[in-house]
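*Asks:* Here you go, sequence then predicted model.
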Amino acid sequence: MENLSKRQISPTQSILFSCAAFVIVVAGMRAAQDVLIPFLLAIFIATICNPLVLFLQKKRVPMGVSIFFVFLLMIAFGFGITSLLGTSLKEFSNNFPQYQILLKRYAEDFVSFLENRGVSISGQILLEQFDPGAVMSLTSGILARLGNVLTNTLLIILMVVFMLLEANIYKDKIMKIFGGADERIEQITTFTYTVKRYMLIKTALSLATGILATVWLLILDVNYPFLWGFLTFLLNYIPTIGSNIAAIPPVLMALIQYDLFFMFLVALGYLVINNVIGSFLEPRIMGHGMGISPLIVFVSLIFWGWVFGPIGMILCVPMTTIIKIAFANTEKTQWISTLLESPVRSTFRKEL
């Protein structure tokens, strides 16, 4: 019995056990996504709202009144979005089959145009691999999925309220957990600040992107401008590809509604907006972001999108950062944290 207790697990067994545990945890998260997604959204919203609560408290507004004010803002925002997008979403859903038919016809005409000019191409393969109607189907699916999540609005808002109530004593709880471990407390404080800063900046830039896109679509009189602007706002949270994906539905809508010239104008507008905000302003305001390698950001985008759908893609960077911090605090897993780090992490730390 004593020999069994002293028996150590071999490195191979440790790797196998770790892989098995990883598979079980991921499968569990996928199975429980109906519960976890509202919880993750509540954390996301609470992170954005907490600075407003702190600001009001600094102005000597009682905490209860501050949180109640934020609660009213969330309710007003929800009603505003519902009233603004409800009609557009319903009309888009009703006209969606017709849009698919028109896009398929445009694609077939494009294939015929190429064949008439001597370009040898399999039209069937091209339509299967690059079906423009599939993009609109994806858009409809994302909006439907987000609509399903928003059916838990009351639950999410209640969780946000309780999280805001607990936020002020969060630091005291951390100090009690780690006692005098100043290094751990500093790591968690830095991590909390970094996530909060990332969320606030990303929200402000996404809001600016969505507003500018909406204004541009209103100028060009493209159908459903507020719907596409809201979609742009949401998808801009998705790193690397989100803002580009958001441009595709309104570009195709301009083609359906008008012609190639208006399609080009919409695409040009999105190109300018995405480059000014995404490529110029964001790197200068955000700095080095969350200290995660760009490759890891892209991989985490795919992974969390597979686990939690569109919400996972939106929150992929903060969730990956949490995992990186957790691995960094354990000696045996520090090498994993190092793999996740950005090459400029040390510079980013100095900036903090």
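*Replies:* Structure received.
*Asks:* can we go C-alpha only for contacts and neighbour counts from here?
*Replies:* Fine.
*Asks:* got a list of what Phe69 touches?
*Replies:* With contact set as C-alpha atoms under 8 Å, 6 or more residues apart in numbering, Phe69 has no partners.
*Asks:* how close does it get to Gln57?
*Replies:* Here Phe69 is placed at a distance of 12 Å from Gln57 (C-alpha to C-alpha, to the nearest Å).
*Asks:* starting at the chain centroid, how far to stretch 145-153?
*Replies:* Stretch 145-153 has its average C-alpha position 15 Å from the chain's average C-alpha position, going by C-alpha atoms, centre = their mean, to the nearest Å.
*Asks:* For that stretch, buried residues please.
*Replies:* Val149, Thr153 (16 or more other C-alpha atoms under 10 Å).
*Asks:* hmm, who's touching that stretch?
*Replies:* Contacts with stretch 145-153, where a contact means C-alpha under 8 Å, 6+ apart, come from Ile37, Pro38, Pro310, Ile311.
*Asks:* structure B:
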Amino acid sequence: MGENYEIPPFLRQIVIIVVIILVFIGMKYIAPILGPVLISIFISILIYPFLMWLKKKGFSYNVSILITLALTFVLGLGLLAIMVMSISQLVASASTITIAPNSFLATYANQIIKFLFSNIPLENIAGIIEIGFFLIFAVMFLIYELPYVKSRLVKGLGAESPALKHTFDLVADFIEYFVIRIKVNFLAAVGFVGIFWVFDINFAILWGILTFVLGFIPYIGIIIAAIPPILVAWVQYGIWGALAITILFVVVNTIAESYVFPKLTGKGLQMSVYVVFVSLFIWGWIMGLAGMFLAVPLTLVVIKYLENFDETRWLALLMTTDEEDESKKEQ
């Protein structure tokens, strides 16, 4: 009789949800280590299609991997050098970044500037360099290992494994979406840097990198990225300069998000807007800025995990939208 006993569905639901909560708690505990590791995995998965593209162009695997690793190292080192030099200059000129207190708005703006400099560890250049080099080499090693990891999974689980198929499908959707996100963020960042250059805004390249990176954080990322250059424009040109930069920021971002992005992608990740917004704060609480940066892919993993069980599939459906299905019906 005991051999035929099955756990009731409601208990299975509770067990699955408890497992997810325990994983969240564990991630919170090891967040300082887990954040950079997950970011390195994220970047590696995005770079991997370039390696495959080189192979399709006729290069041997060895040549393709050498080109990919060399470009990754050079690009990563270049970005790190630009960030370190820009941040060093920003820290050196921190005392001069202040707005003449000729209005109550200027008073609030100075408080924001003071808050940013006091809460963001800009002076920790050594820490930035340490994390930067970790990411560069972790990404390079993982890119080298990814083809072997894939073959090991196929060998261990079997080519027809449903779990493996779901994983590969998830990674494929993930890559498709975020490669498009990279293109849109890059075009927007170039547009912003051009605006900053025309207005002679200090630290233009740093703000461009910031808008590119924070563009991966839905909804609030671009708002956070806009604050520093707007404040710098206020310092240099007064309230009207800040207003002009704000308007141009809105225009460029609207073009990127409302025109370019829909043109490049025929579908999104079908995630509820509310779920995406809430996930930013949940993952941000767990892993800080790294969690906000990875909120969308990590939430997508949770949704796919819930879809694997009959008892929790309804939760996965609540977290997604049916926009794609309705668009098909209209056609």
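*Replies:* On my side now, so go ahead. Because the structure is predicted, anything quoted here is derived from the model rather than measured.
*Asks:* Please work out the TM-score for the two chains.
*Replies:* The TM-score (TM-score structural alignment, normalised by the length of structure 2) is 0.85; 329 aligned residues with a C-alpha RMSD of 3.4 Å.
*Asks:* one step back: what's the closest of the contacts of stretch 145-153 of structure 1 to Ser137 of structure 1?
*Replies:* When the contacts of stretch 145-153 of structure 1 are compared for distance to Ser137 of structure 1 (C-alpha to C-alpha), Pro310 comes out closest, at 14.2 Å.
*Asks:* Give me the aligned partner of the closest one over in structure 2.
*Replies:* Residue mapping for Pro310 of structure 1 onto structure 2 gives Leu289, with TM-score structural alignment as the criterion.
*Asks:* Let me know how buried its match is, in neighbour terms.
*Replies:* 17 (other C-alpha atoms under 10 Å).
*Asks:* Tell me which residue of structure 2 lines up with Gly229 of structure 1.
*Replies:* Using TM-score structural alignment, the partner of Gly229 of structure 1 in structure 2 is Gly208.
*Asks:* in which helix or strand would I find the aligned residue in structure 1 for Ser86 of structure 2?
*Replies:* For Ser86 of structure 2, the aligned position in structure 1 is Ser88, judged by TM-score structural alignment. When secondary structure is defined using DSSP states H and E, the element that contains Ser88 of structure 1 is helix 63-116.
*Asks:* Buried residues of the helix or strand following that helix, list them for me.
*Replies:* Scanning the chain past helix 63-116 of structure 1 towards its C-terminal end, the next helix or strand to appear is helix 123-129 (assignment: DSSP H and E). Residues of helix 123-129 of structure 1 classed as buried under the neighbour-count rule (16+ other C-alpha under 10 Å) are Gly123.
*Asks:* roughly how far is stretch 313-320 of structure 2 from the heart of the chain?
*Replies:* Here the centre of stretch 313-320 of structure 2 is set off from its chain's centre by 23 Å, with C-alpha atoms, centre = their mean.
*Asks:* Equivalent analysis for stretch 191-204 of structure 2, please.
*Replies:* Counting by C-alpha atoms, centre = their mean, stretch 191-204 of structure 2 comes out at 23 Å from the chain centroid.
*Asks:* cool, and stretch 316-326 of structure 2?
*Replies:* On the basis of C-alpha atoms, centre = their mean, the separation between the geometric centre of stretch 316-326 of structure 2 and that of its chain is 22 Å.
*Asks:* What's the end-to-end length of it?
*Replies:* Counting by C-alpha to C-alpha, you get 18 Å between the two ends of stretch 316-326 of structure 2.
*Asks:* Going by neighbour count, which residues in it are buried?
*Replies:* Of the residues in stretch 316-326 of structure 2, those buried under the neighbour-count criterion (16+ other C-alpha under 10 Å) are Ala316, Leu317, Met319, Thr320, Thr321.
*Asks:* Restricted to helices, list these.
*Replies:* Residues of the buried residues of stretch 316-326 of structure 2 located in helices (DSSP state H): Ala316, Leu317.
*Asks:* quick revisit: quick one: what helix or strand has the match of Gly229 of structure 1 in it?
*Replies:* Counting by DSSP H and E, Gly208 of structure 2 is found in helix 204-214.
*Asks:* Who are the packing partners of that helix?
*Replies:* helix 61-92, helix 162-198, helix 221-237 (3 or more C-alpha pairs under 8 Å, 6 or more residues apart in numbering; DSSP states H and E).
*Asks:* what do we get in structure 2 for Trp216 of structure 1?
*Replies:* In the superposition onto structure 2, Trp216 of structure 1 corresponds to Ile195 when matched by TM-score structural alignment.
*Asks:* ok, so what distance separates that match from Gly208 of structure 2?
*Replies:* 10 Å.
*Asks:* Now check structure 1 for the residue matching Thr246 of structure 2.
*Replies:* In structure 1, Thr246 of structure 2 lands on Ala267 (TM-score structural alignment).
*Asks:* Can you get me a residue count around that match?
*Replies:* Ala267 of structure 1 has 19 neighbours, counted by other C-alpha under 10 Å.
*Asks:* which ones are touching the residue nearest to it when sequence neighbours are not counted?
*Replies:* The shortest distance from Ala267 of structure 1 to any residue that is not its chain neighbour, by C-alpha to C-alpha, 6 or more residues apart in numbering, is 5.9 Å, and that residue is Val251. Residues counted as contacts of Val251 of structure 1 (C-alpha under 8 Å, 6+ apart) are Met263, Phe264, Val266, Ala267.
*Asks:* The helix holding Gly208 of structure 2: how far from the chain's middle?
*Replies:* 13 Å.
*Asks:* same deal with stretch 193-207 of structure 1?
*Replies:* The chain centroid and the centroid of stretch 193-207 of structure 1 are separated by 11 Å, computed with C-alpha atoms, centre = their mean.
*Asks:* For that stretch, grab the matching residue range in structure 2.
*Replies:* Residues 172-186 of structure 2 are matched to stretch 193-207 of structure 1 when aligned by TM-score structural alignment.
*Asks:* pretty sure the match of Gly229 of structure 1 is touching Asn185, no?
*Replies:* No: at 9.8 Å, Gly208 of structure 2 and Asn185 do not qualify as touching, with contact defined as C-alpha atoms under 8 Å.
*Asks:* what separates Ile182 of structure 2 from Leu214 of structure 2, distance-wise?
*Replies:* Remark: distance between Ile182 of structure 2 and Leu214 of structure 2 (C-alpha to C-alpha) = 11 Å.
*Asks:* Having no further points to raise, I will conclude here.
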